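Peer 1: Got a predicted structure here, sequence first:
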Amino acid sequence: MAVIHQTALKPSKLELLTAWLPTRPWYGGGPGGPELVKSGGFRLDDPRGEVGIEFMVVTDTSGPDPIAYLVPLSYRGAPLDGAEHALVGTMEHGVLGRRWAYDGYQDPVVVAQLLALIEGRVGAQDQNASDTPDPDVTASRTGEGSIPGDSPVTATDDQEGTALALPRSAVLRLRRALRAAEGGAPLPPQGATGHLAGVWRTPDGGRVRGLFAVLRPGAGA
């Protein structure tokens, strides 16, 4: 299990994301830049214990309507070869030293563990406590056989979010700007073969639930 260190980060994660989010095609904020607050998330464990994996939900309160974004991050002790385009930034960790933070959907370790989560082979971990499951994160998948997590995966950003083209002609459509489910129970769209859902906090202190990712066969995700 990953150990959560209570220590200072310079710059902070929110400072890194404040500069990075406006560069994304799915960012919906204004020209003045985001004003971010942490709203939730969860962690996954790297089986080899080398890469930190965190799925953060941050809310931009700069506009008339707050927007919650799902941002997976991988934390590495050295640069990831060939992933310069996915670098969110570097920071100094009070215990671990310099860390390279990457957009998690571009990191093969994150993608492999995300697929394992959707298939039920691993569980989500609490964002802030070591060795503590997060029961608010739910996932499901139908069908037989595992999706290979060690194969090259192409991540494509657009205005709707991020799409991962997976082996066996599957596509994982990843929500970036989150939407709260009506009635509090998110349902995957018709034709989906898997999904991931979770909880985040609203600026007024409420809790809402929505879809984080939807798995579909073929290219029509």
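Peer 2: That came in fine, so what should we check first?
Peer 1: contacts and neighbour counts: CA atoms only from here.
Peer 2: Fine.
Peer 1: Quick check: residue 8 touching residue 94?
Peer 2: Yes - the pair residue 8 / residue 94 is scored as a contact, 5.4 Å apart, by CA atoms under 8 Å.
Peer 1: So the residue nearest the centre of the chain: helix, strand or coil?
Peer 2: Centroid-nearest residue in the chain: residue 72, 2.7 Å away (criterion: CA atoms, centre = their mean). Secondary structure state of residue 72, per DSSP: H, G, I helix; E, B strand; the rest coil, is strand.
Peer 1: Next, the contact list for the nearest residue to it once chain neighbours are set aside, please.
Peer 2: Leaving aside its sequence neighbours, residue 72 sits nearest to residue 55 (CA to CA, 6 or more residues apart in numbering; 4.0 Å). Residue 55 makes contact with 41, 42, 43, 70, 71, 72, 73, according to CA atoms under 8 Å, 6 or more residues apart in numbering.
Peer 1: now do 10 Å
Peer 2: For residue 55, the contacting residues are 40-44, 70-74, 104, 110, 124, 127, by CA atoms under 10 Å, 6 or more residues apart in numbering.
Peer 1: another one to put next to it:
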Amino acid sequence: MAIIHHTTLKPTKLELLTDWLPSRPWYRGGPDTPVLTRSGGFRLDDPEGEVGIEFMVATDTSTPEQTAYLVPLSYRGAPLEGAEHALVGTTEHGVLGKRWVYDGVHDPVLVTELLALIEGRAQAQAQSVDGALDPEVVRSCTGAPLPLDGFAPEPADDEEGTRLPVPHGMVLHLHRVLTPVPENPPLRPEGATGHVARGWQDPQGTPLTAVFVTLRAS
């Protein structure tokens, strides 16, 4: 199980995202710099213990209508070969030293563990509590397991979010702009083979819930 080090990051994750988010096609902010708050999320374990995996909810309060973004991040102790385009930035970790932070949909370790979560073969971990499971993460899957040996992610971003083809004609849809739903926990979206959902709190402390990821036939 991954160890969470409560230490310093320079720059912080939110500082890295402040520069990176406006470059995304699904970003909904205006011309001003986003003002970000970490609102929730969860982690997954890398079985090899090398890659940090986090699904962060970051809320932008710079506009009258606050927007919550889903930001999957992977943290590595060395550059991920061929993923220069997916680099969010580098940061200095108070314990682990220099870390390379990636848009995690381009990282095969994160994508593999996300599918394992959807299929029920991995468990979500608490975002900030070492060694604790996250019981608020809801997942479902009705399809057969998807083998990912040698899989290289090729995600595509558009205004609606991120589409990530996976084997057997399936596609992961990452809902980058989170839309709260009244159900708690939310039901699997119609036509989806699998999904992941979780709650978070907006900066005013209001509890919200949304579907983070769906798995569908392409």
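Peer 2: Thanks, I have the structure now. What you see is a predicted model, and the numbers here were worked out from it, not measured in a lab.
Peer 1: re the thing from before, quick one: the residue nearest to residue 72 of the first structure and residue 168 of the first structure, what's the gap?
Peer 2: Residue 55 of the first structure is 26 Å from residue 168 of the first structure, where distance means CA to CA, to the nearest Å.
Peer 1: Quick check: residue 209 of the second structure touching residue 180?
Peer 2: Yes - Residue 209 of the second structure is within contact range of residue 180, at 5.2 Å (criterion: CA atoms under 10 Å).
Peer 1: For these two, list the residues in contact with both.
Peer 2: In contact with both residue 209 of the second structure and residue 180: 186, 199, 200, using CA under 10 Å, 6+ apart.
Peer 1: out of these, who has the most neighbours?
Peer 2: With neighbours taken as other CA atoms under 10 Å, the top of those is residue 199, carrying 23 neighbours.
Peer 1: what helix or strand does the residue nearest to residue 72 of the first structure sit in?
Peer 2: strand 52-60 (DSSP states H and E).
Peer 1: buried stuff in that strand?
Peer 2: By 16 or more other CA atoms under 10 Å, the buried positions in strand 52-60 of the first structure come out as 52, 53, 54, 55, 56, 57, 58, 59, 60.
Peer 1: Those into a markdown table, with extra columns for distance to residue 100 of the first structure?
Peer 2: Converted to a markdown table, these look like this (distance: CA to CA, whole Å):
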| residue | distance to residue 100 of the first structure |
| --- | --- |
| 52 | 10 |
| 53 | 12 |
| 54 | 13 |
| 55 | 16 |
| 56 | 16 |
| 57 | 19 |
| 58 | 19 |
| 59 | 23 |
| 60 | 23 |
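Peer 1: Nearest to residue 214 of the first structure among the residues you listed?
Peer 2: residue 55 (15.7 Å; CA to CA).
Peer 1: Let me know the distance separating the closest one from residue 41 of the first structure.
Peer 2: 5 Å.
Peer 1: Need the residues touching each of the two.
Peer 2: 70, 71, 72, 124, 127.
Peer 1: Which one's more surrounded, residue 209 and residue 180 of the second structure?
Peer 2: The neighbour count for residue 209 of the second structure versus residue 180, taken as other CA under 10 Å, is higher for residue 209 (20 against 15).
Peer 1: Give me the buried positions along the helix or strand containing that one.
Peer 2: Residue 209 of the second structure belongs to strand 207-217 when assigned by DSSP H and E. Neighbour-count burial for strand 207-217 of the second structure flags 208, 209, 210, 211, 212, 213, 214, 215, 216 (criterion: 16+ other CA under 10 Å).
Peer 1: Quick check: the longest helix anywhere in the first structure compared with the second structure, mean distance?
Peer 2: As assigned by DSSP state H, the longest helix anywhere in the first structure is helix 108-118. Here helix 108-118 of the first structure, set against the second structure after superposition, deviates by a mean of 0.2 Å using mean CA distance after the TM-score superposition for the first structure.
Peer 1: Summarise which helices and strands the following helix or strand past that helix is packed against.
Peer 2: Per DSSP H and E, the first helix or strand lying C-terminal to helix 108-118 of the first structure is strand 138-141. Strand 138-141 of the first structure sits against helix 108-118, strand 194-201, strand 207-217, with contacts defined as 3 or more CA pairs under 10 Å, 6 or more residues apart in numbering; DSSP states H and E.
Peer 1: Using TSV, lay out these together with distance to residue 27 of the first structure.
Peer 2: Below are these laid out as TSV (distance: least, CA to CA, whole Å):
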stretch	distance to residue 27 of the first structure
helix 108-118	21
strand 194-201	18
strand 207-217	16
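Peer 1: Which one of those lies nearest to residue 160 of the first structure?
Peer 2: So among these, strand 207-217 is nearest, using CA to CA, at 11.9 Å.
Peer 1: residues in the second structure matched by that closest one, start to end?
Peer 2: Counting by TM-score structural alignment, strand 207-217 of the first structure lines up with residues 207-217 of the second structure.
Peer 1: I'd guessed residue 24 of the second structure sits against residue 88; true?
Peer 2: No - assessed by CA under 10 Å, residue 24 of the second structure is found out of contact with residue 88, at 11.2 Å.
Peer 1: Looking only at neighbour counts, state which of these two leads.
Peer 2: Between residue 24 of the second structure and residue 88, counting by other CA under 10 Å, residue 88 is the more crowded of the two (20 against 13).
Peer 1: Right, I'll call it a day here.
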